[in-house]
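**Q** Quick one, what's the 3D model for this:
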Amino acid sequence: MSFQFERGLFLLDFVDHHAILGVPIDADVQTIRKRYLKVARKLHPDSGALEGEANKKLASEFLSKLVNPAWEKLSQEKDRTEYGIVLNLKGQQAARKGNWELGNLGKEIANASNPEHFYRASLKGLADKQYEQLEQALDITGQISELNMVYLMRKESQGGFSKGEASRTIYTGSNLPDSSQSSTRPAATHQPQAARPESVADQYYRRAEGYMAKNNYAKAVLELRDALQLEPRNGDCHALLGAVHLKQGQGTMAKIHFNKALEFDPTNAIALEGKQKLEKATGTSAAPKKPTQQPNSKKNKPDDKAGGGLFGLFGKKK
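**A** Below you'll find the predicted structure:
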């Protein structure tokens, strides 16, 4: 059986191994290996997840003709380096061609104000269901390759298309605006983004809040660190991570993340209140001339028993 893909980088006479495995184009070898093992277990003929001879046969074909060759190419450093060079060239070729008929996700990433965020969140969503229903695997792989292609085109444009240029370069037919409309396109292309579903980083943040509510700070830290791997400039995640460190009495780490949060979002309420608490605690503990006025101060644990605020982090003033 031969497999035909008619979307994305496959249209440029290129085998998109990243799309086949469902990993980002800049994934490191550990991430690629982890994903390969997960997919290989699912597609193995002896897998308990497969029902019926037809499904087992199709899964075996996917594994031997697509997934295993993709892993072999991306697991070797030399091959992966050479492949990466060709991949970037294909991104440049796609950008030069310009006129592409795209699906919904391709159009959205072409106009996304934050293509990095949109790319990773959308790719993960597709990868999660890529090999769940084998009859949909080829179509989903094609969608991932289209995401890869448009993401490369956005990177090639050094900071992304201007809003008007994105529509003018990518869309065809009835979607192609004329040049006189380019100055008014930004407001129109921004409107759909408000309805974008919860991102992967948002999900990490939400889980971290749940762990904080249960006083499981170690897991909350892990969730937020994973979120910041995806979005290093996410002010909310930095602020919440600072709050977790503050709950653990780790003032220095808390201050670092509160400052980061305020760098990216100067109005972040958690970071502002957390930093205020830190400064108040530092000022109290830095009064050696009048120790008798503060006999019960606990400079290393300023908030352990505070009430109110985020999970009891910030107490009300009395």
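
**Q** CA atoms for contacts and neighbours, from now on please.
**A** Noted.

**Q** what sits against residue 92?
**A** Neighbour list for residue 92: 152, 153, 156 [criterion: CA atoms under 8 Å, 6 or more residues apart in numbering].

**Q** What about these, which are in helices?
**A** 152, 153, 156 (DSSP state H).

**Q** out of those, who has the most neighbours?
**A** Among the ones in helices among the contacts of residue 92, the one with the most neighbours (other CA atoms under 10 Å) is residue 153, at 25 neighbours.

**Q** from what I can see that residue touches residue 91, true?
**A** Yes - Residue 153 sits in contact with residue 91 when judged by CA atoms under 8 Å, with a separation of 5.6 Å.

**Q** re earlier: make TSV out of the contacts of residue 92 and add distance to residue 177.
**A** Below are the contacts of residue 92 laid out as TSV (distance: CA to CA, whole Å):
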residue	distance to residue 177
152	23
153	19
156	22
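
**Q** for these, which one is nearest residue 53?
**A** Each of the contacts of residue 92 was scored against residue 53 by CA to CA, and residue 152 proved nearest at 39.1 Å.

**Q** I'd say the closest one and residue 91 touch.
**A** Yes - shown here, residue 152 and residue 91 form a contact pair, counting by CA under 8 Å, at 5.0 Å.

**Q** and for these two, which residues touch both?
**A** In contact with both residue 152 and residue 91: no residue, using CA under 8 Å, 6+ apart.

**Q** Please, which helix or strand holds residue 260?
**A** In this assignment (DSSP states H and E), residue 260 forms part of helix 251-264.

**Q** which strands and helices sit next to the following helix or strand past that helix?
**A** Following helix 251-264 in sequence order, the next helix or strand is helix 269-285 (DSSP H and E). Under the contact criterion of 3 or more CA pairs under 8 Å, 6 or more residues apart in numbering; DSSP states H and E, helix 269-285 touches helix 235-247, helix 251-264.

**Q** list the contacts for the closest residue to residue 10 other than its chain neighbours?
**A** Using CA to CA, 6 or more residues apart in numbering and skipping residues adjacent in sequence, the residue nearest residue 10 is residue 16, 6.3 Å away. Counting by CA under 8 Å, 6+ apart, residue 16 touches 9, 10, 145.

**Q** Proceed likewise with the subsequent sequence, for comparison:
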Amino acid sequence: MNQLPKEQKLQFIRIDRGISQFNHDYYAALGLPIITSPIYIRHVYLSIARILHPDVYGFSPEEKAVATQYLAKLVNPAYDILMKEQERQAYQGIFKLLAKRLMQKSRNVPIHSAIACELLFAPNDGLYERSVSAIAKVQYQSLDNILQYTGQISELNLVYILYKEGYIYGVPNMPPVLLPMIQPKNAYFPPAYPPSAVQNPYTNSTYANVRSTYQTYQPTANSQNDDDATVIQTNEEVLNNKEIADRLKICEVYISQNDWKNALKELREVLQMNKDNSKCLAMLGVVYKNTNQPQMAKISFQRSLQLNPKEPLALKHIKDLGNSNPEQKSEPKPKPAISNEKKSLPPPQQRGWLSNLLGWASPNDPK
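**A** Predicted coordinates:
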């Protein structure tokens, strides 16, 4: 009598929302944006694995079975795919293909969660990453809500990949790909652009200008003026800086473990996000210094100090490279003048045995 409820309880790993209704959404399974670094993927996977491990929190027998199923059929397959370079790249290629096919079919795919509808009305990278992170914090706190939160992240991922392929909801001549089931309170509808402004919604450069104009709106809780571009830019910078700070903490762990390879890879990715981050450049210099690349280390430290003359890490390590002030170049020491006159040898009694021998063999040696 007790076997039937258990079997029914284990027939649950099916998500009919977002990307998951068309293909496996491995990023949603781990609660990650689809642009996440593979190094951070491992960090998140280990955190989830510790939560779902059946022996950690003293689950009941039924809960252990459910947690084991989530770990084995949802989390582990996602980690196995996303941590392999070739498979991850091929998997990300599926996203672009899926987005293009959906726009060609012009089907109304329902978007149920309010947070995904908000992203649909105001698409931008910062709002997307912030929304995924907010859901991921509670995704695995309760076994009963895992599928619900995973579905919400998968909806966010679907909105995002369409947005990256040029889709914007409500723009004239745009196919009706997504259908929001909820209208957010802060929903913003773009102005009615003339048909000439959107001749080809997928490739036309004019459309790109329309898209950038539409993206200037970002709903915020404390915003008093939705047209204040300065406030919006500041919010995006705060979000971006927070992500960079989190990733630099991971880099510090790699450096403390002398894992120079992973530290170098992660730091280079951070520099792609912000090439003028003085701390990142200083940490990069430390990696170069410890991998026998003193010239590259010196360049990184100098660049870091140009951006922030008080960067402590750069100031500490650049002294070891023989130049405490990167802006001051040491003047080359004058070379001694070469004289054509031969120096006379000391008296024989003051020479060593080898000098006497060489002096004896030289016909020009004064006796």
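
**Q** How close are the two chains, by TM-score?
**A** TM-score of the superposed chains, computed with TM-score structural alignment, normalised by the length of structure 1, equals 0.57; 270 aligned residues with a CA RMSD of 5.4 Å.

**Q** Helix 269-285 and the helix holding residue 260 of structure 1, what's the angle between them?
**A** With axes from the mean of the first three to the mean of the last three CA atoms, to 10 degrees defining the directions, helix 251-264 of structure 1 sits at 140 degrees from helix 269-285.

**Q** buried sites along helix 251-264 of structure 1?
**A** Residues of helix 251-264 of structure 1 classed as buried: 251, 254, 255, 256, 257, 258, 259, 260, 261, 262 (neighbour count, 16 or more other CA atoms under 10 Å).

**Q** Could you do stretch 15-26 of structure 2 as well?
**A** Quick answer for stretch 15-26 of structure 2 (16+ other CA under 10 Å): 15, 17, 18, 19, 20, 24, 25, 26.

**Q** now swap in stretch 70-86 of structure 1 and tell me
**A** 70, 71, 73, 74, 75, 80, 83.

**Q** can you name the two of the residues you listed that are farthest apart?
**A** Spatial extent of these (CA to CA) is set by the pair 71 and 83 at 12.2 Å.

**Q** which outside residues touch stretch 181-201 of structure 1?
**A** Contacts of stretch 181-201 of structure 1 with the rest of the structure, by CA under 8 Å, 6+ apart, involve 111-113, 117-118, 120-121, 124, 162-165, 168, 226-228, 230-231.

**Q** And the buried ones among those, selectable in ChimeraX?
**A** Selecting only the buried entries of the contacts of stretch 181-201 of structure 1 in ChimeraX, with 16+ other CA under 10 Å as the criterion:
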select :111,112,113,117,118,120,121,124,162,163,164,165,168,226,227,228,230,231
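
**Q** In helices, which of the contacts of stretch 181-201 of structure 1 fall?
**A** Counted as lying in helices by DSSP H, out of the contacts of stretch 181-201 of structure 1, are 111, 117-118, 120-121, 124, 163-165, 168, 226-228, 230.

**Q** Which of these sits closest to residue 55 of structure 1?
**A** Distance to residue 55 of structure 1 across these (CA to CA) is lowest for residue 124, with 24.0 Å.

**Q** what about stretch 52-61 of structure 2, how long is it end to end?
**A** 13 Å (CA to CA, to the nearest Å).

**Q** swap in stretch 153-160 of structure 1?
**A** 8 Å.

**Q** any idea which element residue 219 of structure 1 lies in?
**A** In the assignment (DSSP H and E), residue 219 of structure 1 maps to helix 217-230.

**Q** Flag every buried residue along that helix.
**A** For helix 217-230 of structure 1, burial by neighbour count (16+ other CA under 10 Å) applies to 217, 220, 221, 223, 224, 225, 226, 227, 228, 230.

**Q** Nearest residue to the fourth one in space, please, no chain neighbours.
**A** Think residue 223 of structure 1. residue 204 (5.3 Å).

**Q** Any figure for the gap between that neighbour and residue 4 of structure 1?
**A** For residue 204 of structure 1, the distance to residue 4 of structure 1 - CA to CA - is 36 Å.

**Q** Have a look at these two and say which one is more surrounded.
**A** Neighbour count, other CA under 10 Å: between residue 204 of structure 1 and residue 4, residue 204 has more, with 20 against 10.

**Q** The more buried one touches residue 227, doesn't it?
**A** Yes - if you go by CA under 8 Å, residue 204 of structure 1 and residue 227 touch, sitting 5.7 Å apart.

**Q** Which residue of structure 1 is paired with residue 68 of structure 2 in the alignment?
**A** Using TM-score structural alignment, the partner of residue 68 of structure 2 in structure 1 is residue 60.

**Q** who are the neighbours in contact with residue 170 of structure 1?
**A** 98, 99, 100, 101, 102, 107, 110.

**Q** Looking at these, which are in helices?
**A** 107, 110.

**Q** What remains of the contacts of residue 170 of structure 1 if I keep only buried residues?
**A** Buried subset of the contacts of residue 170 of structure 1 (neighbour count, 16+ other CA under 10 Å): 98, 99, 100, 102, 107, 110.

**Q** now those residues as JSON lines including distance to residue 21 of structure 1?
**A** Formatted as JSON lines, those follow (distance: CA to CA, whole Å):
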{"residue": "98", "distance to residue 21 of structure 1": "26"}
{"residue": "99", "distance to residue 21 of structure 1": "27"}
{"residue": "100", "distance to residue 21 of structure 1": "24"}
{"residue": "102", "distance to residue 21 of structure 1": "21"}
{"residue": "107", "distance to residue 21 of structure 1": "23"}
{"residue": "110", "distance to residue 21 of structure 1": "23"}
